[in-house]
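[1] need a 3D model of the sequence below.
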Amino acid sequence: MKQYLLSVYQPEGTPPPPEVLEGIMRDVDAVDARMRAAGAWVFSGGLNSPGTATVVRLTDGGMLTTDGPFLEGKEYLGGFTVVNAPDLDAALAWGRELARATTLPIEVRPFAGEPDGAGEAGEAGH
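    Reported below is the predicted structural model:
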């Protein structure tokens, strides 16, 4: 089995009102339970807003630490799930379920070095 990262991208701004968010979270919990029952779930978590980020960067003189996100954008990584899946099609099926539940875009990406996914990240830039 390969591992895939399912990244949840959410728009910057005010989150949905509690009555909407409750339904979304109920749907996300149901997908999470199906992943666990299928033996696909490895790990998941939600992230605080980009404003809570701290970036550590190597500079000529040492290390520079700055507050805020590394990149500014209209969308940001709001959460993620790592799944075990036999292939990309199976991982995409979980991604579709998560997209339905969250109503947000989900990026599905294999981990580098995984069987049948080895070298993909490194080869793209060469």
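[2] please count neighbours and contacts with C-alpha atoms only from this point.
    OK.
[3] show the subsequent helix or strand relative to the longest helix along the chain.
    The single longest helix within the chain, with elements called by DSSP state H, is helix 18-38. Once helix 18-38 ends, the next helix or strand along the chain (criterion: DSSP states H and E) is strand 41-46.
[4] quick one: contacts of whatever helix or strand comes next after that following strand?
    Downstream of strand 41-46, the first helix or strand assigned by DSSP H and E is strand 54-59. Contacting residues not belonging to strand 54-59 are listed as M63, L64, T65, T66, D67, G68, P69, F70 [C-alpha atoms under 8 Å, 6 or more residues apart in numbering].
[5] now the second one, please; I'll put the structures next to each other:
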Amino acid sequence: MKFICLGYADHSKFAAMSEQEMQSVMEECMAYDDVLRQGGHFAGGNALEDAAKAVTLRFRDGNIQATDGPYAETKEQIGGILILEADNMEHAVELMSKHPGVRIGPFEIRPTDETIDKMVAQRDAAFMERKS
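    Prediction:
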């Protein structure tokens, strides 16, 4: 099963770290990502820039509205995603509970929707077939 792990962070904590502290935290996180890779559990991931650089789209009154930034009532914003391969939710929780990033902020773990994932994969294959 595939899981999307949303890592949240309070960016003020990062701003308060020295460059050496930040490098140490990132190295610790990446070292655990290597453990996940070795076990065949790391299926991808990306870090995100500060939420202040985001644009949020909403459909209202028949129009698309774009607004700067997210509008969450929390200091913790999504800082990145990790795509995890695990046997089930319990296994995903077990794997991510060891990730050093959890000390920085919470991780939300969600299973992917396999039905829609299959539809997307079929559409991708059809698109590539038409393209060639």
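[6] the spatially closest residue to P11 of the first structure that is not a sequence neighbour and A53 of the first structure, how far apart?
    Closest residue in space to P11 of the first structure, ignoring its immediate chain neighbours: E75 at 4.3 Å, by C-alpha to C-alpha, 6 or more residues apart in numbering. In this view, E75 of the first structure and A53 of the first structure are 14 Å apart by C-alpha to C-alpha, to the nearest Å.
[7] now E12 of the first structure
    To A53 of the first structure, E12 of the first structure is 14 Å away according to C-alpha to C-alpha.
[8] what does F70 of the first structure give?
    Distance of F70 of the first structure to A53 of the first structure, given as C-alpha to C-alpha: 8 Å.
[9] re the thing from before, can you get me a residue count around the residue nearest to P11 of the first structure?
    E75 of the first structure has 14 neighbouring residues, counting by other C-alpha atoms under 10 Å.
[10] cool, A85 of the first structure as well?
    21.
[11] do the same with A37 of the first structure
    A37 of the first structure: 10 surrounding residues under other C-alpha under 10 Å.
[12] how about R57 of the first structure?
    Around R57 of the first structure there are 11 residues (other C-alpha under 10 Å).
[13] how about D50 of the second structure?
    Residues lying near D50 of the second structure (other C-alpha under 10 Å) number 15.
[14] and R100 of the first structure, by the same measure?
    Using other C-alpha under 10 Å: R100 of the first structure sits among 16 other residues.
[15] so it belongs to a strand, correct?
    No: applying DSSP: H, G, I helix; E, B strand; the rest coil, one finds R100 of the first structure to be helix, outside a strand.
[16] OK, contacts around it?
    Taking C-alpha under 8 Å, 6+ apart as the contact definition, R100 of the first structure lies against nothing.
[17] kindly recompute the last result at 10 Å.
    By C-alpha atoms under 10 Å, 6 or more residues apart in numbering, R100 of the first structure lies in contact with I24, D27, V28, V31, W94, I106.
[18] which SSE is the equivalent of the fifth one over in the second structure in?
    I take that to be W94 of the first structure. In the second structure, W94 of the first structure lines up with L95, judged by TM-score structural alignment. Counting by DSSP H and E, the element that carries L95 of the second structure is helix 89-96.
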